[in-house]
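[1] with the input below, show me the fold.
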Amino acid sequence: MATKPRRIGAAKAKRAAGSEHYAKRIISIEEKERLYRRWIDRMVFDRKANVSGACLHFYSNTDRWTREWDGNWFFMDESIRSHGKLLAIDTGRKGAKPMELYDPVSRTLIFMDAGYYGWLKSAALALTGDVLEDNHRIFSVHGALLSAGGKGVSLIGPSGTGKTTLSYGLLLDPCVKLVADDWHFFKFVNGDATGYASEKNTYIRADVASVWKEYKRLLKGAKLDNRGRAVVDVGRAIGKNKLEMTAEMRFIVLLQRDRAQPIVRELDAEEAVDYLVRNDYCNPHTLQSNAWKRKVRKEAFLTLFKRCRILLLNTVETPEQSLQRIKDFVGL
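    This is a model prediction of the structure:
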């Protein structure tokens, strides 16, 4: 009996998109200070993390995030002053909805009632990205970065388009190494665009192993959270030699799911930037989008894309078929 092809389904896309729904608001430093004073003495968990060279200070009034946080990030010397603060607060109110409050003056992000580590991880990266963007012209990409034969391949797309599935499928190729599976940073160095890893270990969905059986060993024994995810050391499953911290960005694969559109199309830099702008840079976690931020981001991505070949891939086919199209594009 023929097996029905597996697809990156619309139902998964709908669930993934819905998972990003929480309210966000910019607050004044005065409001931040009131909230900070109200909650700071109740914090039972307190860590500093090294996120791409920035020091992020994390506090929480619950220790439920201890395992994920400590496994996810590189440690930072406790004597280093922080570049930003993230407070994860469980208010204890029944039915409380998640709320993210950000003070850009003090670089303090207060996340009320997150209930899900994935949001806190993305909040940590968004906060770090806000600091690096303003002070160091280092920009965030909500997407995977792999090194294919020494050339960086960035996969970017809205939630549910198969970014994670295709990244881990590509990683199975012997010539491919992982830099980041969900979020990376980039900056321009001597005319080249260099992409950087953001995390020590990856926060991965268990269902990746349902598509690529090779990852079952990676998730064996992992303690999954309430969203079926776990922080794991990918190097234990595929070998430490399959991990890299940086890659020169040469290929961009933009993802979409639209049966009315072609399966593949190469884009020029301007078309690719238009795609990102229309899709809010495929990053629902961005903290600020004022006129200045929009200007510098657009300029940075235009400069990046002029240095890369760009493919718009419609992931309506099976993961195996979409993966082969990426391999053909990057020359694997």
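
[2] okay, CA-based contacts and neighbour counts for the rest of this
    Noted.

[3] give me the helices and strands touching the strand ranked longest in the chain, please.
    Ranked by residue count and defined by DSSP state E, the top strand of the chain is strand 246-256. For strand 246-256, the packing partners by 3 or more Cα pairs under 8 Å, 6 or more residues apart in numbering; DSSP states H and E come out as strand 143-148, strand 151-156, strand 192-196, strand 309-314.

[4] which ones are touching Arg297?
    Going by Cα atoms under 8 Å, 6 or more residues apart in numbering, Arg297 touches Phe139.

[5] quick check: it vs Asn241, distance?
    Separation of Arg297 from Asn241 (Cα to Cα, to the nearest Å) stands at 33 Å.

[6] SS state for Met133?
    Not Met; residue 133 is Glu. Three-state secondary structure (criterion: DSSP: H, G, I helix; E, B strand; the rest coil) places Glu133 in helix.

[7] can you pull the contacts of it?
    Glu133 is in contact with 139-140, counting by Cα under 8 Å, 6+ apart.

[8] how many neighbours does Lys295 have?
    11 (other Cα atoms under 10 Å).

[9] how about Leu172?
    Neighbour count for Leu172, taken as other Cα under 10 Å: 16.

[10] also Met245?
    Using other Cα under 10 Å, Met245 has 19 neighbouring residues.

[11] again with Tyr117
    When counting by other Cα under 10 Å, one arrives at 21 neighbours for Tyr117.

[12] that one contacts Arg64, correct?
    No - with contact defined as Cα atoms under 8 Å, Tyr117 does not reach Arg64; the gap is 9.2 Å.

[13] what does stretch 26-36 contact?
    Defining contact as Cα under 8 Å, 6+ apart, one finds that stretch 26-36 is touched by 101-106, 108.

[14] following up with a second sequence; could you model it the same way so I can compare the two?
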Amino acid sequence: MTADRIHLIGSSPTLKVAAKAKALKEQGVDVIDLSVGEPDFATPNHIKEAGRKAIDENFTKYTANEGILPLRKAIARHLEEEYGLSYKAAGEIIVSNGAKHSIYNAMMAIVNDGDEVIIPAPYWVSYPEMVKLANGRPVIIQTREEDGFRLTPDQLRDTINASTRAVFLNNPCNPTGSGYTREELEAIAEVVVEEDIMVIADEIYGKLMYDELKFTRFASINDEVKKRTITIDGVSKAYSMTGWRIGFAAAPAEITSAMAKVQSHATSNPSSISQRAALEAYSGPQYEISKMSAEFEKRRNFVLHKLQSMPRVSCPMPRGAFYAFPNMSAYYKMEYDGVPIRNSYGMAYFLLKHANVAIVPGDAFGSDDFIRISYATSMANLEEGMKRIGEALAMLKPAPKRKLIKLANTDTVVKHPAPVDWNVKVEMRDAIVAEAEAYLGHSSYFEWNANINGMIVQLRTNIGHLYDFWVENWYPAQLEADIEPHGVIYAVEGVPGRESHAFYNSDTKTGVVFNSDHYGTLRSLALGLTTDVAERLFDIHAIRALSMDINGEGVLFIGPSGTKKTDLFWRLFQDDEAAALHSNDYLFVRYGGGYAAADNPERKMYVQTNSVKAYQPLAKLFDKSKCENVITKVEDCRSDEHRLQESCPLNSGAPYSYDCAKKSHAMLDPYWLGGMARHVKRIDIRHVFIMRNDPVSASMQKLDLEDALHTVEAGYAAGTSAGGAQHAFYNPHLLVKTDERLELQKRFFTKLFQSADVYQLNAGTATVTEMAQQVLTHVSGNGR
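    Next up is the predicted model:
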């Protein structure tokens, strides 16, 4: 239902924590919220009056897309008078809906597909997400606590490569409060000019610097630096105007013009009323800033003193902003009431539950050893909050030594199956293979022959993860020079100019996968190739289905996603000891005199890990399996159930969660589920259940041959998600889709439906438990 780009980003962790704290307060819980990222002071009166005056004067219409000119002139004057920076109000300054919006516009304006943007960690949570939304690649540099979390010139220089487009420089920094001296900025500027990269200088906290440290705008270093810098600022923090949503960018005209184009099609101008208020903020009295800054410095000193007096806690001195970023990792191997603290999310959960204090886990900012504490709240709240944190930490005791499970998990770059072109001509196949072979160097070449239902398919790859899963997935075949495989698949990464994509030529039985380390793509291509060979040479029918043996009767469940067939499959396995697994995805069928003998071609099952919701014992088996894309960070959780109920195990410190995403898999040995008694390699298909999900049809009804053929040929079931892909015969692994081949599939299914009884099961009018009972009753009565 949603675009692929949405799966690349997570919700803002800071907003989620704030929402949780607010919800608890509304329930009457005495929560001290130290997670907020906004000043607790009121907007100064003269600024509020300017907003009211704008309303009274009916200044409520559209304005210029880039912001009203008087405001841009005021910003230009402010930059010149305070920092010696000269910008043209008309052409080099654009006003947006907050500094966050300005940064987003900048990313969309300067980042091309595949460009790298360097982000020093700890970082503000939205930087990587904005880079990804612009189809760029965030490259994280871990700064060090002993360096005060400041980026060093050597770190920057060592990270820059030919793909580097820009670097973020947040000064002062959210979440650490670190700030840079002019000398430190000059050293970084030398690298920027030498390497000719852009700088996004996020300086929203620039007026909140402490200990008489003078704030230096990065663009003010020299003219060469200025022309490579996009200065980001706004009124939210310094003037306590977070809800007014006014930010700005100052940059060369070419860049602000590009940003203006993006803004014109996204939001157009910021609020006219807020712009008038911001004009007053920059043009009017500035004494309120000094008062707020002095109060923040006082609070910082108090919080820092309390943190440094806590055992096992370290915290660098914040130079600006209103955050402290203490290191809590010494407590991560401790526990309370039998519940261990494993990471910053576990610490945040512990403090919220047992101290009623809301903080933000450091992992949200790319640094899991830390937590963020905001002192943008009253001194009374800080005194009580720090007291509670100290008391809660004192409750933690060393945890008994446990053998922690180290998950064999690979986080792939590509998360989804790549598209496949299946009708590639021989000439194009030759060119593609030559291109693939050019990137199969000797130092990273893997080759292995798989026996897939009696057919030998050879993998040639430079991707270790694919090789590992390939060897686990299939039965081995001989790898001798004189044995000619039935088909060959190349899987090659590092090919410039190629998107993640797959190709197949049926004449030569050759598949090629470019720039995809996602095993699902390779496996599907292998099954499709084998299906092509099996149909043409051996008259074997390939079916995409879940299959099992129940009391000697072969049973198939066919249908699209959204019909609860997987839940039904595992429920039957759980409830009936006479049920034995056959295949969780694909089988090859040979037809004879009244029988349909189905073989499972896979040695191990490629199983979605969220199947643990249907059958909990799988979790312990996944712990010792090779896994792919299991979620280890709460911001990557894709479970609607977790989001609605705020129940993600990662929130409470679990190191990983199997049911956070539909796209995570494990390579499961089916014999671990009960040995030979619970897993069979061949079944005689006697019962076929075609799944649907609609609120009208009967929960179970017999289908005649014509209706059954029509249903599977269309590859559609009423009531299922319209966002899901529709595949003929419910088989996304079919490669060759000529009319001749589709007609062959239809003839095969005719034989199947003549050999077995066919029923429709409707998840829209029956629960999983009810459907399981219907299946067992039908099979035990032999159904005929």
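
[15] hang on, the earlier thing: average gap between the very next helix or strand once past the longest strand of structure 1 and structure 2?
    The helix or strand immediately downstream of strand 246-256 of structure 1 is strand 264-267, counting by DSSP states H and E. Average distance, strand 264-267 of structure 1 versus aligned residues of structure 2 after superposition (mean Cα distance after the TM-score superposition for structure 1): 1.3 Å.

[16] now strand 264-267 of structure 1: buried residues?
    By 16 or more other Cα atoms under 10 Å, the buried positions in strand 264-267 of structure 1 come out as 264, 266-267.

[17] kindly report the same for stretch 275-292 of structure 1.
    Across stretch 275-292 of structure 1, burial judged by 16+ other Cα under 10 Å covers 275-276, 281-288.

[18] now, these that are in helices?
    Here DSSP state H is the test, and those give 275-276 as lying in helices.

[19] before we move on, the earlier item: let's have the buried residues of strand 264-267 of structure 1 in JSON lines, adding distance to Lys216 of structure 1.
    Below are those laid out as JSON lines (distance: Cα to Cα, whole Å):
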{"residue": "Val264", "distance to Lys216 of structure 1": "31"}
{"residue": "Glu266", "distance to Lys216 of structure 1": "34"}
{"residue": "Leu267", "distance to Lys216 of structure 1": "36"}
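
[20] now, of the helices and strands packed on strand 246-256 of structure 1, which is deepest in the fold?
    Stretch with highest mean neighbour count among those: strand 143-148 (a mean of 28; mean count of other Cα atoms under 10 Å).

[21] so how far does that strand sit from its counterpart in structure 2?
    Looks like 1.2 Å for strand 143-148 of structure 1 (mean Cα distance after the TM-score superposition for structure 1).

[22] against structure 2, where does that strand fall?
    The aligned range for strand 143-148 of structure 1 in structure 2 is 545-550, by TM-score structural alignment.

[23] and the contacts of that stretch?
    Contacts for stretch 545-550 of structure 2 (Cα under 8 Å, 6+ apart): 554-559, 565-566, 569, 578-587, 680, 683, 779.

[24] which stretches in the stretch 101-250 of structure 1 count as strands?
    108-112, 139-141, 143-148, 151-156, 176-180, 184-189, 192-196, 202-205, 229-232, 246-256 (DSSP state E, counting those that start in this stretch).

[25] which one of the ones you listed lies closest to Asp130 of structure 1?
    For these, proximity to Asp130 of structure 1 was assessed by Cα to Cα; strand 139-141 is nearest, at 8.4 Å.

[26] any chance you could list what contacts that closest one?
    Looking at what lies outside strand 139-141 of structure 1 - Cα under 8 Å, 6+ apart - the contacts are 126, 129, 132-133, 156, 183-187, 281, 283, 297, 300.

[27] which residue in structure 2 aligns with Arg217 of structure 1?
    Alignment note: Arg217 of structure 1 maps to Lys620 in structure 2; criterion TM-score structural alignment.

[28] okay, now its match: neighbour count?
    10.

[29] now do the longest strand of structure 1 against strand 309-314, angle only.
    For strand 246-256 of structure 1 against strand 309-314, the angle by axes from the mean of the first three to the mean of the last three Cα atoms, to 10 degrees is 40 degrees.

[30] give me the range in structure 2 that strand 246-256 of structure 1 lines up against.
    Aligning strand 246-256 of structure 1 against structure 2 (TM-score structural alignment) gives residues 682-692.

[31] ok, average deviation of the matching stretch from structure 1?
    Superposing on structure 1 and averaging over aligned pairs (mean Cα distance after the TM-score superposition for structure 1), stretch 682-692 of structure 2 comes out at 0.8 Å.

[32] what residues does that stretch touch?
    Under Cα under 8 Å, 6+ apart, the answer for stretch 682-692 of structure 2 is 548-549, 552-560, 563, 565, 582, 595-600, 717-720, 753, 755-764, 779, 783.

[33] at 7 Å instead, please
    For stretch 682-692 of structure 2, contacts defined as Cα atoms under 7 Å, 6 or more residues apart in numbering pick out 549, 553-559, 563, 565, 595-600, 717-719, 755-763.

[34] likewise stretch 490-508 of structure 2?
    Contacts with stretch 490-508 of structure 2, where a contact means Cα under 7 Å, 6+ apart, come from 418-426, 429, 436, 439, 459-463, 510-516.

[35] how about stretch 12-19 of structure 1?
    Contacts with stretch 12-19 of structure 1, where a contact means Cα under 7 Å, 6+ apart, come from 159-161.

[36] now those residues as CSV including neighbour count and distance to Lys97 of structure 1?
    Output for these, formatted as CSV (neighbours: other Cα atoms under 10 Å; distance: Cα to Cα, whole Å):
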residue, neighbour count, distance to Lys97 of structure 1
Ser159, 24, 21
Gly160, 23, 23
Thr161, 26, 26
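
[37] among these, name the ones in helices.
    Nothing among the contacts of stretch 12-19 of structure 1 maps onto helices, per DSSP H.
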